[in-house]
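S.K.: no FASTA, just this:
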């Protein structure tokens, strides 16, 4: 009989609440919760019928009944908690940004390998069914055909093509916007350097993940402009990427200027437009020559965390980690680290090398 994995969550904020609700939708119950403020953990446990609350949240890392930990705390705290969890042979799904920089990520990945556990980023882009189908469609477009013996997993793509959705050809250019209007309060987490604030790690990680997922290789040319908040955090940035295949991406990010969360993936034979892209379940595909629009759907936005945890559980049970896109996570972190080095934007106590 297949073992039911016991999940624990570190933190009790918005993501932790969504995670508990997602587990319930999966027919499961969250096993344990830990938080710096014990009273918050108790209240959270009562709300979601969580079996175990730790007096000291560090006990989560050594609890023999915990199989996998979802870390939802601010990203400046990730590496310390990740390190402790992995050393105690716990699988870890960690909120974005998975670490502060590439050095921390390399350490964590090495610890995961050493302890034979899985460490992955809770990046919605990697797990939403829409993106999995769009990546398949792009792959189909490279040859202009789709395998006639498509199995059930690929049936939806075959249906899209049968309905007239074009094989799009090579991705040429990607445009990404993500702008939030955050109160200009230098003490909040968005602008606070002590809490690893800034647009890049908070919202840019989504845009870069989209870009990387539709590019054939990691960008090796990166240009940028940045505007800093009074605290020294990156408030606004424009980023231009290009890889060895000459695929390009442009990103516009802001924490103090509202923009649509809009992605446009331009290919040889048409383009894909995606709104609200962090948890998208719908895209519009436009044919280049005719201008005909095709609306395609896959998955449900409200199930974003459920998809993450389902992929994580599958990876733990089978050892197949390809859906976790760990390599792409590493590429995105390398880009963000290199950008901040160029900007000379280092968080207090952070080590780059």
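M.R.: Looks like it came in fine. These figures come from a predicted structure and were not determined experimentally.
S.K.: C-alpha only now, for contacts and for neighbours.
M.R.: Will do.
S.K.: State the three-state secondary structure for the residue of the chain most remote from its centre.
M.R.: Most distant residue from the mean C-alpha position of the chain: residue 290, 34.4 Å away (CA atoms, centre = their mean). Put simply, residue 290 is coil when judged by DSSP: H, G, I helix; E, B strand; the rest coil.
S.K.: Would you map the strands across the stretch 1-150 of the chain?
M.R.: 7-10, 32-34, 52-53, 68-71, 91-95, 119-122 (DSSP state E, counting those that start in this stretch).
S.K.: adding another structure so you can compare the two:
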């Protein structure tokens, strides 16, 4: 396999994890671009990055770059992804990949037109644990998933200038943490939900602070999701199947789960991968998709289903962001 050259857009926490993940793979990040040039220089020195770009266009136009990882806040993603694709770059973008379905559909069409891989950096699609759990479920040994119960709650201070509560920065629980919960739901359902009900409590800025969501798909599989940005909850997933239930704690980067037999109560611990390697699994799958053409492993179709759910929910709530594109 050829070695792909990566550039990263942004120098925050995820960008640092990404550079370290490449290092763990025996590789070095090729390029870095950031709104603040000095931060990009410091980042490059820390990770021995070859190229520091003085502008976004310089990065887009560098013919040596194969794939760009976009780690900036999600309200910036659409234009960064669009320009990357227009310049012939494969794109891996942090969650949520866009602000709504219209934006994602436009970018998917552009990626198809250019013959490029576009994907969301959703850890759940790539953690070895989930790949193992999906195999167990698909084998039929614990029966069909019937009910999925999801919790995710963080306590964020009421700092309304912070992106978590700033509607101008696409703040709120849905796109920040809800995308994880809904990705789990979609991954264990045989088809996407078509019945969706919800309640939402807004923050003082108008973005979604708290929500409870009920979902059901045409096959009768159901889910409940509870999200909060100003009250702590465990990151807990429970997938109730006909013969057992699966419990997963700290599910965004989980490396173990417990399967509890419905009749005997016997617990079986399932372990796979390592939480600390979450970004590495994403990068490895992205490279496989690019080099082999097996794009299904990036699960963009499932990311699109999740985006459709989130777009409908926000529409039901009358919650729209100033920057989002609808048509």
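M.R.: Structure received. In this text, all values refer to a predicted model and were calculated from it rather than measured experimentally.
S.K.: TM-score them against each other, please.
M.R.: Here the superposed chains carry a TM-score of 0.99, computed using TM-score structural alignment, normalised by the length of the second structure; 327 aligned residues with a CA RMSD of 0.6 Å.
S.K.: Check the alignment and tell me where the residue farthest from the centre of the first structure lands in the second structure.
M.R.: Aligned counterpart of residue 290 of the first structure in the second structure: residue 264 (TM-score structural alignment).
S.K.: Give the buried residues for the lengthiest helix in the second structure.
M.R.: In the second structure, with assignment by DSSP state H, the single longest helix is helix 300-317. Neighbour-count burial for helix 300-317 of the second structure flags 300, 302-314, 317 (criterion: 16 or more other CA atoms under 10 Å).
S.K.: Quick one: the residues in the first structure that it pairs up with.
M.R.: Taking TM-score structural alignment, helix 300-317 of the second structure hits residues 326-343 over in the first structure.
S.K.: Repeat that for stretch 197-213 of the second structure.
M.R.: Stretch 197-213 of the second structure maps onto residues 223-239 of the first structure, going by TM-score structural alignment.
S.K.: which residue ranges form the helices in the stretch 201-350 of the first structure?
M.R.: 205-214, 304-318, 326-343 (DSSP state H, counting those that start in this stretch).
S.K.: So which elements touch the first one?
M.R.: Here helix 205-214 of the first structure is seen to pack against helix 124-127, strand 171-181, strand 248-254, helix 326-343 when contacts are counted using 3 or more CA pairs under 8 Å, 6 or more residues apart in numbering; DSSP states H and E.
S.K.: equivalent range in the second structure for that helix?
M.R.: Counting by TM-score structural alignment, helix 205-214 of the first structure lines up with residues 179-188 of the second structure.
S.K.: so can I have TSV of the helices and strands packed on helix 205-214 of the first structure showing distance to residue 92 of the first structure?
M.R.: Supplementary listing: those in TSV, determined by distance: least, CA to CA, whole Å:
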stretch	distance to residue 92 of the first structure
helix 124-127	16
strand 171-181	28
strand 248-254	29
helix 326-343	12
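S.K.: between the ones you listed, which gets nearest to residue 296 of the first structure?
M.R.: With CA to CA as the criterion, residue 296 of the first structure lies closest to helix 124-127 of these, at 16.6 Å.
S.K.: mean shift between that closest one and the second structure?
M.R.: Comparison of helix 124-127 of the first structure with the second structure after fitting gives an average deviation of 0.2 Å (mean CA distance after the TM-score superposition for the first structure).
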